[in-house]
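> based on what follows, work out the 3D shape:
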Amino acid sequence: MSEPPRFDRGHTDDLMSFLAASPTPYHAVANAAERLEKAGFRQVAETDAWDGTAGGKYLQRGGAIVAWYVPEGAEAHTPFRIVGAHTDSPNLRVKPRPDSGAHGWRQVAVEIYGGPLLNSWLDRDLGLAGRLSLRDGTTRLVDVDRPLLRVPQLAIHLDRAVNSDGLKLDKQRHMQPVWGLGEDVRDGDLIAFLEETAGLPDGSVTGWDLMVHPVEPPAYLGRDRELVAGPRMDNLLSVHAGTAALAAAAGRGSELPYIPVLAAFDHEENGSQSDTGADGPLLGTVLERSVHARGGSLEDRARALAGTVCLSSDTGHAVHPNYAERHDPTHHPRVDGGPILKVNVNNRYATDGSGRAVFAAACEKAGVPFQTFVSNNAMPCGTTIGPITAARHGIRTVDIGVAILSMHSVRELCGAKDPFLLANALTAFLEG
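Just a heads-up that it's a prediction; the model follows:
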């Protein structure tokens, strides 16, 4: 029997605020942590000894966050219910020597991260954000959220065949943004500008992880405002829903039969192989330390993981009205049709029949409809952190998400209802 929904249109409003405030994985993690703190969670350090007390805890490592709630009376072998997601999105990232330029233009040297739709970055007002590493060993987040850079497209007069032959972009030559005028390009100018912007002393920044982002805010779209357009929905939409679901599940306290977990990783868009990626040891270490903190043994850990289920939540493809032939003819997920269950028999997604049953039960409990996505047989299938999580930790994993259009564009498109439908389904899953 379904329960009253926890989230409504206000969740989508809050998602839009979260997207706007999270131009980088580091900002997304900080914003998720702030929401968890308000729900009573406390931060733990990896270098400290952990205790097994009940309550909500979380740790941050770079662009990743793992949070969990231990109910009163939880045993060492109590299984976990995990929502997995990722914090990174395809974009343009600043190179180690950022200051460049030619022909009177000052430019910022960037490298392509992940697989962005390059044309969507052209002729947009762009800001700059990321993490600054300081001489004293600390870090500082920075966000220049105003028009600062632009990647100008070549005028049609100089590329007469662009509309007939298609736009062809060279990642090295054509994607370097401009940010001013001047013949004298000096090493250190960009970082000096960011030091001044962040109120830091000259020369205090010794390292940086910086990326370009569009400054146009998310917005409702359509006759009845039934659509949402915005950046980084892949996959901050899932991070936001997972954070809200974990905070809501924690409100159940001792009634929880599982230990609910949110694991939001970095670097999914380039393979997940990092200390903050899903293919690293972060999640496994947290789960193991949680078991041991409650007095558990190796046997307890094995028992806990044997009963654990992970929902890998990432955006998927809604059927495109102009390209319906690119989709499987019998699987046409629609926006606002509820979250999608992703299936691929070659294990590009981790879903199997038993996982489908778990997700179906959560949706039924939440009163949320769901759909199924399968790729067209003639098209290569993407993948997620789902198969990585299943293989690395030996836990049952199910791939799900929200159907969107324009995936990997600067500005993606989803239905206004789907974000809160996902959050309700995730909450029901975490609560068991």
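
> hey, let's count contacts and neighbours off CA atoms from now on
OK.

> mind checking which helix or strand residue 100 is in?
strand 91-102 (DSSP states H and E).

> elements contacting that strand?
Strand 91-102 sits against strand 105-113, helix 189-198, strand 205-214, with contacts defined as 3 or more C-alpha pairs under 8 Å, 6 or more residues apart in numbering; DSSP states H and E.

> another for comparison:
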Amino acid sequence: MTEPSNATFNSGLIDFIATSPTPFHATREMARQLSDAGFREIDEADHWQLEPGGRYFVIRNGSSLIAFIHGRAPLAESGIRMLGAHTDSPCLKVKPNAKVTSAGYYQLGVETYGGVLLSTWFDRDLSLAGRVTFRSASGSPASRLIDFRAPIAVVPSLAIHLDREANRNRSINPQTDIRPILMLADENPDEFTFSALLMAQLQAEHPGLEVREILDFELSLYDTQKPAQMGLKGEFVASARLDNLLSCYVGLDAIKRADDAQSCLLVCTDHEEIGSASACGAKGPMLEQFLQRLQPDVSARLRTLDASMMISADNAHAVHPNFVQKHDAEHGPVLNAGPVIKINANQRYATTSETSGLFKMLCAQVGVSVQSFVSRTDMECGSTIGPITSAEVGVKTIDVGVPTFAMHSTRELAGSDDAFALARVIQAYFARPQAPGRFETQ
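Purely as a prediction, here's the structure:
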């Protein structure tokens, strides 16, 4: 596979995010690209026979994915070069009884998913996407993905004339203030049902599909503004869901380019923004069960894990020029200065001196600058899938990420050099012949 330029990489990143308004769509797109790159999908319901030199991927819940290259080097000696990211992002999700009628408008009842920066959802052209479960013509339950694509909803701000304190002391009630408007209500409000809307969209996106009854759905609102490379010199990438589809794309691009000399694994799980505690989250058994099926023998599996390492990739907080005081003065990452190693004394990040040292060596190997992030000691620190995976699986781990502004906004901002730089480091990591989890201690 031809090595990409920075511009080519960013173009692919932008297209990937635009195609992935929900974790379901992101997983489907990763599966498509992996299939095109020669990876074979395996089903958890089948018996597995994973052979050295083989390329595989497995999906759980339609929203989490593991891609694996079974290297030709012995697993227990060479280990597995793992990279982890997450497919979900904070958003507004539609409630089961979706239709709300107020003051002559049809609205959607929504709830917040994860740590949403609510103020950024006002006055945006919003669309709707996700998974719909229905009763098929055979009478069995079935599911399909939908994406309205067009801007069909909006959450208008309250005019400042009606809230003179809006610029000084504004609070947002997530129950009452962020219900999106769909359209004007007609004289017969019972004629419009949300189920009928979903049924029509299913049939529009999946011609010939027979839908007897809408059973349930998992739908998210998203901003229809396209991702873009921007800035006076094109030095930024602006998009929704950079946290953390950017890291998913970095891992996807790197594993597609890896050869089969060494064993490499990409795991992209759902539900990180709400704690990862699900069957398809990092706190669930998905990765551990994959490794058990890869190596049923406990001793061989533990030897492999001892030789392995996980890079947990999730965006890092860049120093905001208007809020410099929110950062530790000696640990403030800046955009386009390279990937960030994230460190926390209380294990909110899983980085150790050994895993950090190896990552710094990889950065030097490919000529990429590296930065460090530590939260102010008087501020609470966030976390990632890194500590969870390290604790659940028992693998040495480092937390890294691309520096980002406006995390959890509908429009986040990263440097146009940093994702490509991280991808180059991950490519070197996947190609490393030495066991990444083995360090000299004497």
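
> overlay them and tell me the TM-score.
Here the TM-score for the pair of chains, by TM-score structural alignment, normalised by the length of structure 1, is 0.94; 419 aligned residues with a C-alpha RMSD of 1.6 Å.

> how about residue 109 of structure 2: what's its closest non-neighbour residue?
The shortest distance from residue 109 of structure 2 to any non-neighbouring residue, by C-alpha to C-alpha, 6 or more residues apart in numbering, is to residue 98 (5.0 Å).

> by how much does the strand holding residue 100 of structure 1 deviate from structure 2 on average?
Compared with structure 2 after the fit, strand 91-102 of structure 1 shows a mean deviation of 0.8 Å (mean C-alpha distance after the TM-score superposition for structure 1).

> and the angle for that strand with strand 105-113?
Here strand 91-102 of structure 1 points in a direction 150 degrees away from that of strand 105-113 (axes from the mean of the first three to the mean of the last three C-alpha atoms, to 10 degrees).

> buried set for strand 91-102 of structure 1?
For strand 91-102 of structure 1, burial by neighbour count (16 or more other C-alpha atoms under 10 Å) applies to 91, 92, 93, 94, 95, 98, 99, 100, 101.

> kindly report the same for stretch 10-24 of structure 1.
For stretch 10-24 of structure 1, the buried set under the neighbour-count rule, 16+ other C-alpha under 10 Å, comprises 11, 12, 13, 15, 16, 18, 19, 20, 21, 22, 23, 24.

> can you list those in a markdown table and add distance to residue 415 of structure 1?
Below are those laid out as a markdown table (distance: C-alpha to C-alpha, whole Å):
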| residue | distance to residue 415 of structure 1 |
| --- | --- |
| 11 | 13 |
| 12 | 10 |
| 13 | 12 |
| 15 | 12 |
| 16 | 12 |
| 18 | 17 |
| 19 | 15 |
| 20 | 18 |
| 21 | 20 |
| 22 | 20 |
| 23 | 21 |
| 24 | 23 |
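
> could you pull out the helices in the stretch 1-150 of structure 2 for me?
Applying DSSP state H, counting those that start in this stretch to the stretch 1-150 of structure 2 gives helices spanning 6-18, 23-36, 75-78.

> same list (those) but as CSV, adding distance to residue 63 of structure 2.
Listed next are those as CSV, based on distance: least, C-alpha to C-alpha, whole Å:
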stretch, distance to residue 63 of structure 2
helix 6-18, 15
helix 23-36, 5
helix 75-78, 28
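
> re the thing from before, mind putting the helices and strands packed on strand 91-102 of structure 1 in a markdown table, distance to residue 146 of structure 1 and mean neighbour count included?
Shown next, in a markdown table, are these (distance: least, C-alpha to C-alpha, whole Å; neighbours: other C-alpha atoms under 10 Å):
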| stretch | distance to residue 146 of structure 1 | mean neighbour count |
| --- | --- | --- |
| strand 105-113 | 16 | 20 |
| helix 189-198 | 12 | 16 |
| strand 205-214 | 9 | 21 |
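
> who wins for proximity to residue 75 of structure 1 among these?
The closest of those to residue 75 of structure 1 is strand 205-214. By C-alpha to C-alpha, the value is 40.7 Å.

> which residues sit against the closest one?
23-24, 91-94, 124-135, 191, 195, 231, 410 (C-alpha atoms under 8 Å, 6 or more residues apart in numbering).

> in structure 2, which residues correspond to it?
Under TM-score structural alignment, strand 205-214 of structure 1 corresponds to residues 214-223 of structure 2.

> tell me roughly how far that stretch lies from structure 1 on average.
Relative to structure 1, stretch 214-223 of structure 2 is 0.9 Å off (mean C-alpha distance after the TM-score superposition for structure 1).

> how far is that stretch from where the chain is centred?
From the chain centre to the centre of stretch 214-223 of structure 2 is a distance of 18 Å (C-alpha atoms, centre = their mean, to the nearest Å).

> for residue 265 of structure 2, helix, strand, or coil?
The local conformation at residue 265 of structure 2, judged by DSSP: H, G, I helix; E, B strand; the rest coil, is strand.

> could you double-check that it sits in contact with residue 58?
No: with contact defined as C-alpha atoms under 8 Å, residue 265 of structure 2 does not reach residue 58; the gap is 11.3 Å.

> when the two are compared, which one has more neighbours?
Neighbours were counted for residue 265 of structure 2 and for residue 58 using other C-alpha atoms under 10 Å; residue 265 has more, 23 against 19.

> what's the match for that one in structure 1?
Under the alignment (TM-score structural alignment), residue 265 of structure 2 maps onto residue 261 of structure 1.

> what about its match, distance to residue 180 of structure 1?
Using C-alpha to C-alpha, to the nearest Å, residue 261 of structure 1 is found at 46 Å from residue 180 of structure 1.

> one more: residue 24 of structure 1?
Taking C-alpha to C-alpha as the measure, residue 24 of structure 1 falls 23 Å from residue 180 of structure 1.

> verify the stated contact: residue 56 of structure 2 with residue 39.
Yes: here residue 56 of structure 2 lies in contact with residue 39, judged by C-alpha under 8 Å, at a distance of 4.9 Å.

> what sits in contact with each of the two?
Here residue 56 of structure 2 and residue 39 have no joint contacts, going by C-alpha under 8 Å, 6+ apart.

> in stretch 354-363 of structure 2, which residues are buried?
The neighbour-count check on stretch 354-363 of structure 2 (16+ other C-alpha under 10 Å) flags 354, 355, 356, 358, 359, 360, 362, 363 as buried.

> residues making contact with it?
With contact meaning C-alpha under 8 Å, 6+ apart, stretch 354-363 of structure 2 is reached by 309, 341, 369, 370, 396, 397, 398, 425, 428, 429, 436, 439.

> filter these down to the buried ones.
For the contacts of stretch 354-363 of structure 2, a burial check counting by 16+ other C-alpha under 10 Å picks out 309, 341, 369, 370, 396, 397, 398, 425, 428, 429, 436.
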